[in-house]
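Undergrad: sequence-free structure coming up:
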């Protein structure tokens, strides 16, 4: 269901700004199939008009007409500080396609661009495209990416780069910032419209509860608690968890300076603009909880009505207190599965935490360790286990492996069954920064083959794909601490 709201206070009707000589950089077959775009033998749309539409150069194909593109207003907290009015400064919502909102990122200036140029560059567009599809393949809720269209139009960032437009879609791009914006304006009617829309189209079960708005808040919290637990389980760092970047559908969205962990460092910072480490890996659950508090504050008028505001605050606070409970349950369940446990035992959490501390101390590759852990044979000597060689403190990790093998014996599951189950939750392939950078550098020379290859590999992250083993390796030492910035 596309964005159904109208009015100058909510959105601006705007037309994408054309780019000169557009060309295809990448296209997602999976996304195209989901929204019903027919593809030819080359994997590109049969209807050639899609190049014009997805570049922002025209509004219609032979079958689809996007007659009312808009950019929406929202506000939010950025790095913990109220930033006031923000909005879609370079994202333009074309309209509905197969029940999804189709949006162009980098399609030109809108009323909300502030000091920006409304453009995106090839570098960041490739990163968002690949990570959106990689996260979907990992089974993590996310906005989807459809395509990248490039142009030789120069765009100034730290240096001059070339422009690109990334097409993405989602059931809704509504975010906490939409609620915060109208709460700041004391516009209860708009708040109610947003909440009623979410209940009608995305949280219908809330309608049948005693307090639909309170239940809506609880459900949004639960989805985002589960989401951040899934991030932690694959070592994903969002990088900019500002409240305006948080989906009220519990989707990963607004891919900027993200990064997957290589060497496990619990306090890893993937965004070099985040000098205080607010959005470091281990703080992501806490910050998501904080963002839910921002949403709770914005929703107070919906629960208060003519009654006591203090009572509304208390109800929302009580609901907010469930966030860490839902998160802990999801996190524990995921990490049990990563270790091959199908049951719950009293010492499991201690075992998980001891392992993560040891991995942190020795900077062990997060993805490869868990993937290779499934190969452990219950009858083999632990001294022959090459995984122990990844750790500095051999005595400590040997004790951990002794305890781990003892715990596995409680499962009574054959090694091959356990390995298969572990391989379904421990990916072999993630979008490592150095892989993305190689694809970007080739693309900047008009060679898009590496983007296509990475998309293919990342679409099956849990499969062995032995012909691509090199793409599962940890980065070389000089690329192990790569950080990215907010510039895109």
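TA: Thanks, I have the structure now. Predicted, not measured: the structure shown is a model, and the values here were computed from it.
Undergrad: okay, CA-based contacts and neighbour counts for the rest of this
TA: OK.
Undergrad: Show me the helices in the stretch 51-200 of the chain, by range?
TA: Using DSSP state H, counting those that start in this stretch, the helices found in the stretch 51-200 of the chain span residues 122-138, 176-184, 188-201.
Undergrad: Dump those helices into a markdown table; add mean neighbour count as well.
TA: As requested, these are exported to a markdown table (neighbours: other CA atoms under 10 Å):
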| stretch | mean neighbour count |
| --- | --- |
| helix 122-138 | 23 |
| helix 176-184 | 25 |
| helix 188-201 | 17 |
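Undergrad: Residue 293 against residue 321, yeah?
TA: No: Residue 293 is not in contact with residue 321 according to CA atoms under 8 Å; the separation is 9.7 Å.
Undergrad: For stretch 180-188, which outside residues touch it?
TA: The list of residues contacting stretch 180-188 from outside it, by CA atoms under 8 Å, 6 or more residues apart in numbering, reads 73-76, 84-85, 190-191, 294-295, 298-299, 301-302.
Undergrad: first to last residue in it, what's the distance?
TA: Taking CA to CA, to the nearest Å, stretch 180-188 runs 11 Å from one end to the other.
Undergrad: just stretch 252-259 next, same as before
TA: Start to finish, the residues bounding stretch 252-259 are 13 Å apart (CA to CA).
Undergrad: dump the residue contacts of residue 292.
TA: Applying CA under 8 Å, 6+ apart, one finds that residue 292 lies in contact with 221, 320.
Undergrad: how many neighbours does the closest residue to residue 424 other than its chain neighbours have?
TA: If you skip the residues right next to it in sequence, residue 424 has residue 462 as its closest partner in space, 5.9 Å away by CA to CA, 6 or more residues apart in numbering. Here the neighbour count serves as a burial measure; for residue 462 (other CA atoms under 10 Å) it reads 20.
Undergrad: Okay, one more to line up with it:
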């Protein structure tokens, strides 16, 4: 019996049915002494893999890129992207796609090794990942999954046993990333810029078949395809805003066609509510600040629309009209998803015209008093307004009375409203200081217990368990703003 059969790999390579213009055959660069440091048992099982065998020496050789499962052809994908507004040629510079694991239920997921060495798209880089950023992506992506936000996921992190040179010498690592696909807005930009219209059509048909089979027979399927992506992006960004998640690098190459969150470089969760919050060290203009995420989502979708115009209609002027109409719908869709989510966060089970002003008033008071975003909603969920930073102020007292009166006007009981709030307001998020604490223990001391405890707490953030209490506490006050880095 082969290792492939033992581990239950069931890899397909449907992406290679596209012309070679879209990818390059690429093998991972072998590493010296791989060591598995974190592994996602439940995800492995959901993928139909034998979790125990995958953690064996032979399994780890595959997760490190030293061996390739039988029957697959590894590739790196080509794409372009607007990075901070400027368009450039990109591609998988340090990632290799093992293939698409087809699960027992027939679902298809990309299995990608990130940090597995140089590819034809490395642009002078070494193609390697370092331990801290790979563990960080593992923590945040799995936390996002726990929060119910569409995301790529993390199967494992393997230390390579080889140093990687950045500003200093750092331990090397490879992350195994799992996603519905790695197709991006930037994949279409690449095709529109350097491919033919036939290439564009083949790519669009492939994506529709893979992600939107319900529209395959639609007469205007390319316009319907665009509308579907607009809808998914609006829903995704609304979910980010509702939990205070700041992506940090919303370049078009980091926005997926599937509507999953991808690229956990300089991302972080907001503590005190401030719409101008930026964490990324390279975002000096605040282009991707918290409040800018919804409009940037629309900007990215405008770039996507430009690539699809030849397919939407043969007359360009008409194609532009149709695309603009679909894009204009983004704002209403986003507002709908956001308002629907905010109503749930406040236990509002009916709709009233004054709901939006009520929500905006609360956010304004939170901003003025530098209230913690997550813990404010947590305190309201537990009906402990005294635990908010705004307690005792005239404006908050007035707001609280208005909110209680609004709850009283509903037919549903207050108990059911508070239950809805529990399902909509996480008790815990991956607090920046907790993530740093876990990474420091793992990278500096080889102690993964801090990270594993954190992962356990984050796996069910709506549970409101006693053991989650300590993870909801805020960091010590600091004069320095928290900064994140791309990790490349």
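TA: Cool, the structure landed. Since the model is a prediction, treat every value here as computed from it, not as a measurement.
Undergrad: rewinding a little: do you know which of the helices of the stretch 51-200 of the first structure lies nearest residue 476 of the first structure?
TA: Relative to residue 476 of the first structure, the nearest member of the helices of the stretch 51-200 of the first structure by CA to CA is helix 122-138, separated by 19.9 Å.
Undergrad: quick one, what contacts the spatially most central residue of the first structure?
TA: In the first structure, the C-alpha nearest the mean C-alpha coordinate belongs to residue 252, at 2.9 Å (CA atoms, centre = their mean). In this structure, residue 252 of the first structure makes contact with 140, 141, 142, 143, 227, 246, judged by CA under 8 Å, 6+ apart.
Undergrad: corresponding residue for the fifth one in the second structure?
TA: Spelled out, that is residue 227 of the first structure. In the superposition onto the second structure, residue 227 of the first structure corresponds to residue 236 when matched by TM-score structural alignment.
Undergrad: Kindly report the same for the last one.
TA: Using TM-score structural alignment, the partner of residue 246 of the first structure in the second structure is residue 255.
Undergrad: number of nearby residues for that match?
TA: Residues lying near residue 255 of the second structure (other CA under 10 Å) number 25.
Undergrad: Ok, residue 210 of the first structure next?
TA: Here the neighbour count serves as a burial measure; for residue 210 of the first structure (other CA under 10 Å) it reads 9.
Undergrad: How about residue 426 of the first structure?
TA: The number of residues packed around residue 426 of the first structure, counting by other CA under 10 Å, is 29.
Undergrad: Which of the three states applies to it?
TA: Of the three states, residue 426 of the first structure takes coil according to DSSP: H, G, I helix; E, B strand; the rest coil.
Undergrad: Am I right that it is in contact with residue 234?
TA: Yes: the pair residue 426 of the first structure / residue 234 is scored as a contact, 7.5 Å apart, by CA under 8 Å.
Undergrad: got any residues that touch both of these two?
TA: The contact lists of residue 426 of the first structure and residue 234 share residue 367, where a contact means CA under 8 Å, 6+ apart.
Undergrad: thinking again about what came up before, of the contacts of stretch 180-188 of the first structure, buried ones?
TA: Among the contacts of stretch 180-188 of the first structure, those buried by neighbour count (16 or more other CA atoms under 10 Å) are 73-76, 85, 190-191, 294-295, 298-299, 301-302.
Undergrad: Need the nearest residue in space to the residue in the first structure that residue 322 of the second structure lines up against, chain neighbours excluded.
TA: Alignment of residue 322 of the second structure against the first structure is given by TM-score structural alignment, with residue 315 as its counterpart. The spatial neighbour of residue 315 of the first structure that comes closest, neighbours along the chain excluded (CA to CA, 6+ apart), is residue 214 at 7.6 Å.
Undergrad: In a helix, the one you found, correct?
TA: Yes: going by three-state DSSP, the assignment for residue 214 of the first structure places it inside a helix.
Undergrad: and it, how many residues sit next to it?
TA: Taking other CA under 10 Å as the neighbour definition, residue 214 of the first structure ends up with a count of 20.
Undergrad: what does residue 152 of the first structure give?
TA: Neighbour number of residue 152 of the first structure under other CA under 10 Å is 16.
Undergrad: which residue in the second structure lines up with it?
TA: With the correspondence set by TM-score structural alignment, residue 152 of the first structure lines up against residue 161 in the second structure.
Undergrad: which residues touch that match?
TA: Taking CA under 8 Å, 6+ apart as the definition, contacts of residue 161 of the second structure comprise 31, 32, 33, 34, 35, 171, 172.
Undergrad: Give the aligned equivalent of the last one in the first structure.
TA: Mapped onto the first structure by TM-score structural alignment, residue 172 of the second structure lines up with residue 163.
Undergrad: which residues touch its match?
TA: When the contact criterion is CA under 8 Å, 6+ apart, the partners of residue 163 of the first structure are 106, 119, 120, 121, 122, 150, 151, 152, 153, 154, 155.
Undergrad: could you redo those as CSV and give each row distance to residue 466 of the first structure?
TA: Below are those laid out as CSV (distance: CA to CA, whole Å):
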residue, distance to residue 466 of the first structure
106, 36
119, 39
120, 35
121, 33
122, 30
150, 32
151, 35
152, 37
153, 39
154, 39
155, 39
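Undergrad: Give me the distance between the closest residue to residue 87 of the first structure other than its chain neighbours and residue 150 of the first structure.
TA: Counting by CA to CA, 6+ apart, the nearest residue to residue 87 of the first structure once its immediate chain neighbours are dropped is residue 73, at 4.1 Å. Separation of residue 73 of the first structure from residue 150 of the first structure (CA to CA) stands at 27 Å.
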